[in-house]
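A.B. asks: Structure here, sequence nowhere to be found:
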């Protein structure tokens, strides 16, 4: 049986005698719809496998997996951290690909006080610096991204400053919960570079968060205890230098937001951290050659400031 031209086919098509209607050619719109439906069916059937592969890549080789964070961070909170910070972590990874690290570097990792420290390389000289900070970081998201942040780098020491786990908000976590997260970050670094000491920098007293300073002191005491009981970990005590004679935070050491340090504040930080590095490393090695510029000098501005 020859099909008529309205079938939408360029050439007549002959069907066997008695062929059911479902076998008969469709008109052009119907044929197109059928093709599209078929392609969608193939995609839908394949997409779970493709999504599983993508999920496996992102969770096993880039971010800490749910099993790795069992007892430390819930799957729901892990997902929230990835959703909120993925773009910022990816930005730092692009920096890893486009800039060479200096030799014998000290890596600075943490929240926006690290990210905003644009003069870190100069202030901490002669220690070459790798700077990887993102504004608003908490240990509850750093545990997810720690491996991504440290594994591309070789460093003599890792300096960590994270100041947003206790801010007076509903998102604050108990000190015992943060302790597990701090230990996880330390373990990630020590697995990557067993001989590189980890320096935990004390959370600074600030005028904007003075109302929760007692709770922050408990957090600092916890980190000090970790340093005293875990080999390869040191505590960098800084708070006393940011308090006046009345044991109140010194506003002149902070920017207008009374949260982030200004240049005089950073200079105090640099002097303390450098001295601690001298103690744990036995002194600085000669700076890297001029051709290997510090990533701290090269880092571009990140996302808007969120937290300390």
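C.D. replies: Sure thing, it's come through. Worth saying up front: this structure is predicted, and the values here are computed from it rather than measured.
A.B. asks: from here on, contacts and neighbour counts on C-alpha atoms
C.D. replies: OK.
A.B. asks: buried stuff in stretch 264-272?
C.D. replies: 265-270, 272 (16 or more other C-alpha atoms under 10 Å).
A.B. asks: which of those lies closest to residue 33?
C.D. replies: Ranked by distance to residue 33 (C-alpha to C-alpha), the buried residues of stretch 264-272 are led by residue 266 at 64.7 Å.
A.B. asks: That closest one: what's its closest spatial neighbour, skipping adjacent residues?
C.D. replies: residue 117 (7.5 Å; C-alpha to C-alpha, 6 or more residues apart in numbering).
A.B. asks: Equivalent analysis for residue 81, please.
C.D. replies: residue 141 (5.3 Å).
A.B. asks: Confirm that neighbour sits in a helix?
C.D. replies: Yes - assessed with DSSP: H, G, I helix; E, B strand; the rest coil, residue 141 lies in a helix.
A.B. asks: Identify the residues contacting residue 182.
C.D. replies: Shown in contact with residue 182 (C-alpha atoms under 8 Å, 6 or more residues apart in numbering): 139, 143, 223.
A.B. asks: Can you report how many residues neighbour the second one?
C.D. replies: Applying other C-alpha atoms under 10 Å, we find 25 other residues in the vicinity of residue 143.
A.B. asks: Packing partners of the top helix by length along the chain?
C.D. replies: Criterion DSSP state H: the longest helix present in the chain is helix 28-60. Judged by 3 or more C-alpha pairs under 8 Å, 6 or more residues apart in numbering; DSSP states H and E, helix 28-60 is in contact with no other helix or strand.
A.B. asks: Distance from it to the middle of the chain?
C.D. replies: Chain-centre distance of helix 28-60: 32 Å, with C-alpha atoms, centre = their mean, to the nearest Å.
A.B. asks: circling back: what is the neighbour count of the residue nearest to residue 81?
C.D. replies: There are 20 residues near residue 141, going by other C-alpha under 10 Å.
A.B. asks: and if you look at residue 250?
C.D. replies: 18.
A.B. asks: what does residue 77 give?
C.D. replies: Residues near residue 77, counting by other C-alpha under 10 Å: 13.
A.B. asks: quick one: buried residues of the helix or strand harbouring it?
C.D. replies: Using DSSP states H and E, the element containing residue 77 is helix 75-98. Of the residues in helix 75-98, 78, 81-82, 85, 88-89, 92, 95-96 count as buried by neighbour count, 16+ other C-alpha under 10 Å.
A.B. asks: got it, and stretch 211-229?
C.D. replies: Buried, per 16+ other C-alpha under 10 Å, within stretch 211-229: 213, 215-217, 219-220, 222-224, 226-227.
A.B. asks: which residues sit in contact with residue 224?
C.D. replies: 234-235.
A.B. asks: Helix or strand: which one has it?
C.D. replies: Short version, using DSSP H and E: residue 224 is in helix 213-229.
A.B. asks: adding another structure so you can compare the two:
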């Protein structure tokens, strides 16, 4: 009796769903049931938000900037001003962020600057943390709806930088490409204010894999050569 106790819930479920029990176990094993979307933790970003506030007080941001927003691939783009000379660029990337974080801080880090253009990179960390391509797509839709909800961004164009291929997350790239495809399709259906900057193809070598020279030692974050690729792809959208 004692040894059988741990299996009692499964036995009851088998009796309740005799024709579905094996399929249920298979679906669980394959991870078909989507994970709950990540919830933002505002305290996690307190230091970075304070740093942004200090920057704004010491050097007032440009009026109606071209706002670059998103995760560490944006935060580490430290050559924005040199890459887009004469353009009023403003970097508000915060490393490690996911789409729910970008959406949570939308008013604080996007609306307040009343940008003329938003360039967004998110989804990379979402997929790495287990989000499904559909969840990433829905998070993008939420971000776009936030832009249209606020007067300051209602007519502001949005450029989405495709989730990039990388050495460190190459095994996840098929899922990233699924998310990219969903977002690209949505953008194609709403061409008035949305653009898709596909950085993927030029980041791949002749062998179809990520070019090593584009990445730092961690295989995830980019070198200057990687950002040169992004500059060429994103440039036409920001008027370089």
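C.D. replies: Structure's in. What do you need? Just so it is clear, the structure is predicted and the values come from calculations on it, not from any experiment.
A.B. asks: which of the contacts of residue 182 of structure 1 still touch in structure 2?
C.D. replies: Retained contacts for the contacts of residue 182 of structure 1 in structure 2, judged by both residues aligned by TM-score structural alignment, their matches' C-alpha atoms under 8 Å, are 139, 223.
A.B. asks: Residue 208 of structure 1: which of the contacts of residue 182 of structure 1 is nearest?
C.D. replies: Distances from residue 208 of structure 1 to those, taken by C-alpha to C-alpha, are shortest for residue 139, at 20.2 Å.
A.B. asks: What does that closest one correspond to in structure 2?
C.D. replies: In structure 2, the residue paired with residue 139 of structure 1 according to TM-score structural alignment is residue 99.
A.B. asks: Check the contact between that match and residue 137; I expect there is one.
C.D. replies: No - counting by C-alpha atoms under 8 Å, residue 99 of structure 2 stays clear of residue 137, with 9.7 Å between them.
A.B. asks: the more surrounded of these two?
C.D. replies: residue 99 (28 against 21).
A.B. asks: Let me see the contact set for the residue nearest the centre of structure 2.
C.D. replies: Geometric centre of structure 2, nearest residue: residue 122, 1.2 Å, by C-alpha atoms, centre = their mean. The contact partners of residue 122 of structure 2, by C-alpha under 8 Å, 6+ apart, come to 70-71, 97-99, 102, 163.
A.B. asks: Same list (those) but as CSV, adding distance to residue 29 of structure 2 and secondary structure.
C.D. replies: Output for these, formatted as CSV (distance: C-alpha to C-alpha, whole Å; DSSP: H, G, I helix; E, B strand; the rest coil):
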residue, distance to residue 29 of structure 2, secondary structure
70, 32, strand
71, 31, coil
97, 28, coil
98, 26, coil
99, 26, helix
102, 31, helix
163, 27, coil
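A.B. asks: For residue 147 of structure 2, state which of those residues is nearest.
C.D. replies: Using C-alpha to C-alpha, the contacts of residue 122 of structure 2 come closest to residue 147 of structure 2 at residue 102, 11.9 Å.
A.B. asks: Compute the number of surrounding residues for the closest one.
C.D. replies: Neighbour number of residue 102 of structure 2 under other C-alpha under 10 Å is 25.
A.B. asks: and what of residue 36 of structure 1?
C.D. replies: Neighbour tally, residue 36 of structure 1, other C-alpha under 10 Å: 12.
A.B. asks: quick one: it from residue 49 of structure 1, how far?
C.D. replies: Counting by C-alpha to C-alpha, to the nearest Å, the gap from residue 36 of structure 1 to residue 49 of structure 1 is 21 Å.
A.B. asks: Same check on residue 83 of structure 1?
C.D. replies: 21 Å.
A.B. asks: next one: residue 143 of structure 1
C.D. replies: Applying C-alpha to C-alpha to residue 143 of structure 1 and residue 49 of structure 1 gives a distance of 28 Å.
A.B. asks: Please apply the same query to residue 163 of structure 1.
C.D. replies: 40 Å.
A.B. asks: So which of the two has more stuff around it?
C.D. replies: For residue 163 of structure 1 versus residue 49, the count of surrounding residues by other C-alpha under 10 Å is larger for residue 163: 24 against 11.
A.B. asks: Can you check my assumption that the more buried one lies in a helix?
C.D. replies: No - residue state for residue 163 of structure 1 (three-state DSSP) corresponds to coil; a helix is not indicated.
A.B. asks: Can you give the distance of stretch 189-198 of structure 2 from its chain's centre?
C.D. replies: 16 Å.
A.B. asks: Correction: the previous question concerned stretch 192-200 of structure 1.
C.D. replies: That offset, for stretch 192-200 of structure 1, works out to 18 Å (C-alpha atoms, centre = their mean).
A.B. asks: tell me which residues in that stretch are buried?
C.D. replies: Within stretch 192-200 of structure 1, the residues that qualify as buried are 192-193, 196-200, counting by 16+ other C-alpha under 10 Å.
A.B. asks: Quick one: end-to-end distance for that stretch.
C.D. replies: Stretch 192-200 of structure 1: ends 17 Å apart by C-alpha to C-alpha.
A.B. asks: picking that back up, the longest helix of structure 1 aligns to what range in structure 2?
C.D. replies: The aligned range for helix 28-60 of structure 1 in structure 2 is empty, by TM-score structural alignment.
A.B. asks: Could you tell me the angle between that helix and helix 75-98?
C.D. replies: Interaxial angle, helix 28-60 of structure 1 versus helix 75-98 (axes from the mean of the first three to the mean of the last three C-alpha atoms, to 10 degrees): 90 degrees.
A.B. asks: other SSEs contacting the one helix or strand residue 15 of structure 2 maps to?
C.D. replies: Element membership for residue 15 of structure 2 (DSSP H and E) is helix 8-16. Helix 8-16 of structure 2 sits against no helix or strand, with contacts defined as 3+ C-alpha pairs under 8 Å, 6+ apart.
A.B. asks: which bit of structure 1 covers the helix or strand just after it?
C.D. replies: Under the assignment DSSP H and E, the closest C-terminal helix or strand after helix 8-16 of structure 2 is helix 21-30. Aligned using TM-score structural alignment, helix 21-30 of structure 2 spans no residues in structure 1.
A.B. asks: mind checking how far helix 21-30 of structure 2 is from the chain centre?
C.D. replies: The answer for helix 21-30 of structure 2 is 30 Å, by C-alpha atoms, centre = their mean.
A.B. asks: what's the answer for stretch 94-103 of structure 1, then?
C.D. replies: Using C-alpha atoms, centre = their mean, the offset of stretch 94-103 of structure 1 from its chain centre is 16 Å.
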